[in-house]
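Colleague: predicted model and sequence follow; I will ask about them next.
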Amino acid sequence: MKTKIGAIALVLLGVGLLSAGLVLLKTAAETQGILQVLPYVCIGLGCGAFGHGAGEWFNNRTLARNPALARSVEIEKNDERNKAIADRARSKAFGVMIPVFGALLVSFALMGVETAAVLLLTAAYLFVCGCSVYF
């Protein structure tokens, strides 16, 4: 029951954010600073929340109406082989991400991107590497 309420709340939140973003976009004339991008952020977050909530709601509704399908989905979700495949895929993606992240960091530094942006990217890179060692 909680997931149904949560999914509906996400749908309503998404519609509200989307509406607020569209209203801000149409009514705001000469804006500066954060108000210039706020409508687009609201629209993006609203669309994401609406899509996630609607998908979760439809999924819960379908599984509630079809117990055999719900049992099959639960078995597939908890299957050790599927978990092993997902872990290997995650490992491969991480293995690709580290050199790509490093190359992006070097290219930003060589292109003369702002120092703050390069330092933030470096901090994120080191955080990811540290997490991989720790966990």
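Modeller: Structure received. Quick caveat: nothing in here was measured; it's all calculated off a predicted structure.
Colleague: going forward, measure contacts and count neighbours with C-alpha atoms only.
Modeller: Noted.
Colleague: before we move on, what SS does Pro99 have?
Modeller: What DSSP: H, G, I helix; E, B strand; the rest coil gives for Pro99 is helix.
Colleague: burial of it, as a residue count?
Modeller: 11 (other C-alpha atoms under 10 Å).
Colleague: go on, Ala7?
Modeller: Residues near Ala7, counting by other C-alpha under 10 Å, number 22.
Colleague: next helix or strand past the helix or strand harbouring it?
Modeller: In the assignment (DSSP states H and E), Ala7 maps to helix 2-27. Using DSSP H and E, the helix or strand that follows helix 2-27 in sequence is helix 34-65.
Colleague: try it against this one:
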Amino acid sequence: MIHLHITAIVIALVFFFITYFSIKNPGDPDAKYAKAPHMIARLFYVIVLVTGLVLFIQAMGINGMMYGLKFLAGLFTIGLMEMAVVRKRKKTAGQPMFIAFLVLAVVTISLGIFLPMGPITALFR
């Protein structure tokens, strides 16, 4: 399940960046080409959330509070990803949301790496 979760995260991030940077000028006729990658990114957001919930339920006996914080951070990260794209598409400032997404993504990924089910901790078992 962890492999599916990490794969879905990577694919969601790729499609998010494709979507975000393909919207050059909001209202531009070329912005319609960002719609398909945005929908694919949304599909992978759902997959990330479902696999994250399954991993959260599996990890409740290990370190429940930290995995709960990681789940909330991941939820807010996905929300910020979506809000950054939508704000950029609607001619409002999407850059503050993008910066907040980057900061929270680093926190979420760091938590995922260093928690007991993460890859670095698995090296020392």
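Modeller: Yep, it's here. Only a predicted model underlies this, so the values are computations on that prediction, with no experimental measurement involved.
Colleague: TM-score for the pair, please.
Modeller: Once superposed, the chains reach a TM-score of 0.39 (TM-score structural alignment, normalised by the length of the second structure), with 61 aligned residues with a C-alpha RMSD of 2.7 Å.
Colleague: before we move on, back to that, what angle do the helix holding Ala7 of the first structure and helix 34-65 make?
Modeller: Between helix 2-27 of the first structure and helix 34-65, the angle comes out at 150 degrees (axes from the mean of the first three to the mean of the last three C-alpha atoms, to 10 degrees).
Colleague: next, the buried residues of helix 2-27 of the first structure.
Modeller: 4, 7-21, 24-25 (16 or more other C-alpha atoms under 10 Å).
Colleague: count of residues packed around the closest residue to Lys77 of the first structure other than its chain neighbours?
Modeller: Excluding its sequence neighbours, the residue lying closest to Lys77 of the first structure (C-alpha to C-alpha, 6 or more residues apart in numbering) is Lys83, at 7.8 Å. Neighbourhood size, Lys83 of the first structure [other C-alpha under 10 Å]: 13.
Colleague: can you point out the buried residues in the helix or strand Lys83 of the first structure falls within?
Modeller: In this assignment (DSSP H and E), Lys83 of the first structure forms part of helix 80-111. Of the residues in helix 80-111 of the first structure, Leu105, Phe108 count as buried by neighbour count, 16+ other C-alpha under 10 Å.
Colleague: how far away is the residue nearest to Lys77 of the first structure from Asn59 of the first structure?
Modeller: Lys83 of the first structure sits at a distance of 21 Å from Asn59 of the first structure (criterion: C-alpha to C-alpha, to the nearest Å).
Colleague: what does Gly21 of the first structure give?
Modeller: Computed with C-alpha to C-alpha, the distance linking Gly21 of the first structure and Asn59 of the first structure is 27 Å.
Colleague: next: Phe101 of the first structure.
Modeller: Taking C-alpha to C-alpha, one finds Phe101 of the first structure at 35 Å from Asn59 of the first structure.
Colleague: which other helices and strands does the longest helix along the second structure contact?
Modeller: Secondary structure assigned by DSSP state H gives helix 60-89 as the longest helix of the second structure. Counting contacts by 3 or more C-alpha pairs under 8 Å, 6 or more residues apart in numbering; DSSP states H and E, helix 60-89 of the second structure packs against helix 2-22, helix 35-58, helix 95-114.
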